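Undergrad: pasting the sequence and the predicted coordinates here, then a few questions.
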Amino acid sequence: MVKLNVRTDKWQIVATRQQKELLQNTVFEFRRLVRCLVGVVNTHWSTIGLLDGLSQIPAVEKLIHQTAKNPSPRYKYFNRRFFKFPSYYRRGAIQFAIGQVSSFNTRYREWQSGIRKRQDSNPPRLNADCGTYPPLYKGQCVKFAKDNNSAAIKVFDGLDWMWITVGIEGHRKRHLNPNNVRKSPYLIVNGRSCHLSVPFQIKTPKFKDTESVLSADLGINTTATVSVINFDGTVSHREFIHPGRDIDRRDKRLKRISKKASLTGQLQRGFARGLYRKAGNINREIGQKVSARLVKIAKQYGIKYIVFEHLKGWRPRGGKKRSTLKQRFHNWLHRRIVNLTEMKWSELGGRVVLVNPRGTSSYAYDGSGKLKRNNQNDALARFANSKLYNADLSASYNIGAKGILKLCGGNSPEVGQGKNSCPSPRSRGTLSMLWVVPSIL
């Protein structure tokens, strides 16, 4: 069985200043047409809204576009104002205008029927001046070279439509896979960048179920502690992922922000904007590196499931005001790493499993009970049987065990599901449960 996914690549456009102006003019002209079309579609929505998707675009074209079979369209303004407008650009604008009006009418009907966030909410408004971008249909609006290092794009120079050739860089590897189907890209031109947003339809093969999972404990002292747990409770691989160089670079900038804030009186909006931006970019890079390493380990061991704690919406409370612990929690990457890993792994056919975090870090993996953290070293923990062990490694074992129990249905009475809506299993599952209850698997 093959699953189809759509992923989008960003191909940077290499163009001269004059070419960028032409691309910008093309986007502006496309938006002007959309703005005019929104009013026409909304006026005739009682008729257009009843048609199916294939009939809506020809119905709108009949209202605005003059042809030999349609010599007198109702709105002749479009032929004068948008003279020689390419047909595929026009149909893309009509499609977007139909979606905009359809969304508005749906929200307006809900508002009229009383479905509102607040009873005194204002009615929704139809936004005709929207920031859309033109789609580039293959052969009509864009022509890629064989090596995909350049492309010819149809642009508007202010008077007429013409073709220009621009360079393309920043490819990823999706276009090299013959099984991936490239769809029509979008031309994105704004103050920050000029690129093509290229979607690919990806055929993802179905993974075979394996007898092991990859569990990851995302922490503060160690970015990710990884374990490969087999269904019988044995551990095949352990690894600590902690890009210390990048973390030091990020923390160095955060300390500069703290020092600058201590020397400043009242902080204004935009304070230390550049340092915050650089620290955020480094954080994003850390998330990319850690997620890529997790996917690489899963591919190496042929694992289908990657298990994380379900921490969405959880807000840590720790540290006094102006303490470093509060700042470290603020830069914790638990959600970013989970999201990036899920996007990368699902594209390859894998799956991410989320388990209840309760008890994973506070109970020993060997079933001896609660553990105590070392006062001098937070990474170490002492079990009830006096065993000294890495706390994050023990937590990763428990996360993997919970993931296995969840995948196997959690039929054991120790991990039964209750009426609560929290993720299963609800008990404090530990790795030792896989040793003593093999029959549930």
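TA: Right, received. Where do you want to start?
Undergrad: CA only for contacts and neighbour counts going forward, please
TA: Will do.
Undergrad: name the helices or strands packed onto the helix or strand containing Cys36?
TA: Using DSSP states H and E, Cys36 maps to helix 17-43. Judged by 3 or more C-alpha pairs under 8 Å, 6 or more residues apart in numbering; DSSP states H and E, the packing partners of helix 17-43 are helix 87-112, strand 150-156, strand 186-189.
Undergrad: now render these as TSV, adding distance to Thr47 and mean neighbour count.
TA: Formatted as TSV, these follow (distance: least, C-alpha to C-alpha, whole Å; neighbours: other C-alpha atoms under 10 Å):
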stretch	distance to Thr47	mean neighbour count
helix 87-112	12	18
strand 150-156	33	20
strand 186-189	30	21
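Undergrad: want to compare, so here's the second one:
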Amino acid sequence: MKNLTATDLRHHALRLLRAFWHHLTTPSPGHTPMLGESPRRWARRLPYVVAVIMLASLIPTGIATLVGSFGLVLPVAGALTVAQTMPLLLAISRPLAAWWISAGTLVATAAITARYDQNGGTWPWTAPMILSYVFLLVALALRESRATLLSVWAATVLLTALTTTLGLPRAGDGTTMLLIALSGAALLLGWAVRDRAVARRLLTEQEQISEFERERRTLLEERARIARELHDVVAHHMSVIAVQAASAPYRIAEVPPAAAEEFTAIAGTARESLAEMRRLLGVLRSEESGGETAPQPGVGQLAQLVETVGRAGVPAELTVADGLVEAVPQAVGLSAYRIVQEALANVVRHAPGARTWVSLSSDGPALLVTVVNAAPPERTESLEASVEGTGQGLVGMRERVRLVNGRLDTGPLPDGGFKVAAVLPLDPPDRPDTPRETTA
């Protein structure tokens, strides 16, 4: 181990003194008044109310103690007491500056009272001064860094030791050790309270971030599933176009050469579009979903869905207007199926056993989809806690509605049930693969 020279020791000592002075003179940045960021008005005013109450009790008792115990004249006793207690107000927004004023007043008080006869009081500091200093240190510990708190306590120990041992005509009593012990306890208490508050704030922020991420992930997953299903729907129509265009010259007699070339070009464009669409949307298909080749469900499959829910213990009735199955486009029918599917799944999870009614009807150019469930039977245990889910089913419904520029209305009913009503235009947008963005 390298031996330290006198120059090295001086260098390290100066560096420690500079760090010590820096922490005593540089407050933490971005100070706002204590509880100043609270949304409640009474909480923002609470520190000032507490400080005023303490001043109202400490100033009279402090003056009376200095006058009665040391015989100080009233102006001097009042000046020392006010200088010691008024920093409590300043500590709400500038605790380090308040500490400097309070510490300087402690030294001045000890120097002045040491030259007066003591009439049964404590020296060098009275009880009101010690209480004022301790409360100020608590406010300081709630606002400043750990290094600053250690520096303040070290400075307190140094000031009390120098005050009671150097250059004064009187030896201190037990108040010196009492001040050191109470100051350390106050700083430690404030430090612990502040760390706990910071930990709770960080935990709350993390919970909010996690909730936001869950909602965002649910939205992205639903959009990805919609995109995959749209790919299948659009691919079906593009395939029909390609087949019809390619076979037209053979099915139609005496097709002019120019028209045959046009049909060939249309078929080629359709095939290229299919290939490009599969390349662009291929990333949305995972290895597990890459083999999904079954036809997409629609209004015609709602009867099977309702029957499946009935086997799960939810008595459901389905009503579909005559001729509606054939009139609903495939994209709209898929959105209606998914909305009913999610609504029935919510009934199974949150209101098991509740009677449910599903109805589909047309209102001019729109498809009306309504799912209404009654209140669950009494003493029926909800599956909400036992069934694992994202809790974001309404997000998927809204995405389905946005897909076809429709409207969605959901909410509880007065009898304890729940209603989901969607209005889906039967003439969807020209580009259904680009949902219209809306803001809530």
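TA: Okay, I see it. Computed from a prediction, not measured in an experiment: that's the story for all the values here.
Undergrad: overlay them and tell me the TM-score.
TA: TM-score for the superposed chains, counting by TM-score structural alignment, normalised by the length of the second structure: 0.23, backed by 180 aligned residues with a C-alpha RMSD of 8.0 Å.
Undergrad: what residues does the following helix or strand past the helix holding Cys36 of the first structure touch?
TA: Moving toward the C-terminus from helix 17-43 of the first structure, the next helix or strand (DSSP H and E) is helix 45-48. Helix 45-48 of the first structure is contacted from outside by Val41, Gln56, Ala59, Val60, Val101, using C-alpha atoms under 8 Å, 6 or more residues apart in numbering.
Undergrad: how about the first one, what does it touch?
TA: This points to Val41 of the first structure. Applying C-alpha under 8 Å, 6+ apart, the residues near Val41 of the first structure are Ile48, Val60, Ala97, Ile98, Val101.
Undergrad: confirm for me that the second one is in contact with Gly92.
TA: In this case it means Val60 of the first structure. No. Checked against C-alpha atoms under 8 Å, the pair Val60 of the first structure and Gly92 is beyond contact range at 11.9 Å.
Undergrad: which stretches of the first structure form helices?
TA: With DSSP state H, the ranges of helices along the first structure come out as 17-43, 45-48, 53-64, 77-81, 87-112, 244-262, 273-300, 324-330, 334-347, 391-407, 432-436.
Undergrad: would you tell me what the next helix or strand after the helix or strand containing Leu136 of the second structure is?
TA: Assessed by DSSP H and E, Leu136 of the second structure sits inside helix 127-141. Next along the chain after helix 127-141 of the second structure, taking DSSP H and E as the criterion, comes helix 146-165.
Undergrad: now do the helices in the stretch 201-350 of the second structure.
TA: With helices called from DSSP state H, counting those that start in this stretch, the stretch 201-350 of the second structure shows them at 257-281, 302-311, 324-327, 330-350.
Undergrad: just say which of those is most tucked in.
TA: Counting by mean count of other C-alpha atoms under 10 Å, helix 330-350 has the highest mean neighbour count of the helices of the stretch 201-350 of the second structure, with a mean of 22.
Undergrad: which is the next helix or strand following that one?
TA: strand 356-363.
Undergrad: may I see the buried residues of that following strand?
TA: For strand 356-363 of the second structure, the neighbour count (16 or more other C-alpha atoms under 10 Å) marks Thr356, Trp357, Val358, Ser359, Leu360, Ser361, Ser362 as buried.
Undergrad: who are the contact partners of the second one?
TA: The contact partners of Trp357 of the second structure, taken as C-alpha under 8 Å, 6+ apart, are Ala316, Glu317, Leu318, Thr319, Thr370, Val371, Val372, Asn373.
Undergrad: ok, so of these, who is nearest Leu394 of the second structure?
TA: Nearest to Leu394 of the second structure among these is Val371, at 13.2 Å by C-alpha to C-alpha.
Undergrad: residue contacts, the closest one?
TA: Val340, Ala343, Leu344, Thr356, Trp357, Val358, Ser359, Lys419, Val420, Ala421.
Undergrad: pipe these into TSV and attach distance to Thr61 of the second structure per row.
TA: What follows is the contacts of Val371 of the second structure, written out as TSV (distance: C-alpha to C-alpha, whole Å):
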residue	distance to Thr61 of the second structure
Val340	75
Ala343	70
Leu344	72
Thr356	75
Trp357	77
Val358	78
Ser359	80
Lys419	68
Val420	69
Ala421	72
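Undergrad: ok, of the residues you listed, which one's closest to Val234 of the second structure?
TA: Val340 (22.2 Å).
Undergrad: that closest one: what's its closest spatial neighbour, skipping adjacent residues?
TA: Val371 (6.8 Å; C-alpha to C-alpha, 6 or more residues apart in numbering).
Undergrad: that neighbour: what secondary structure?
TA: strand (DSSP: H, G, I helix; E, B strand; the rest coil).
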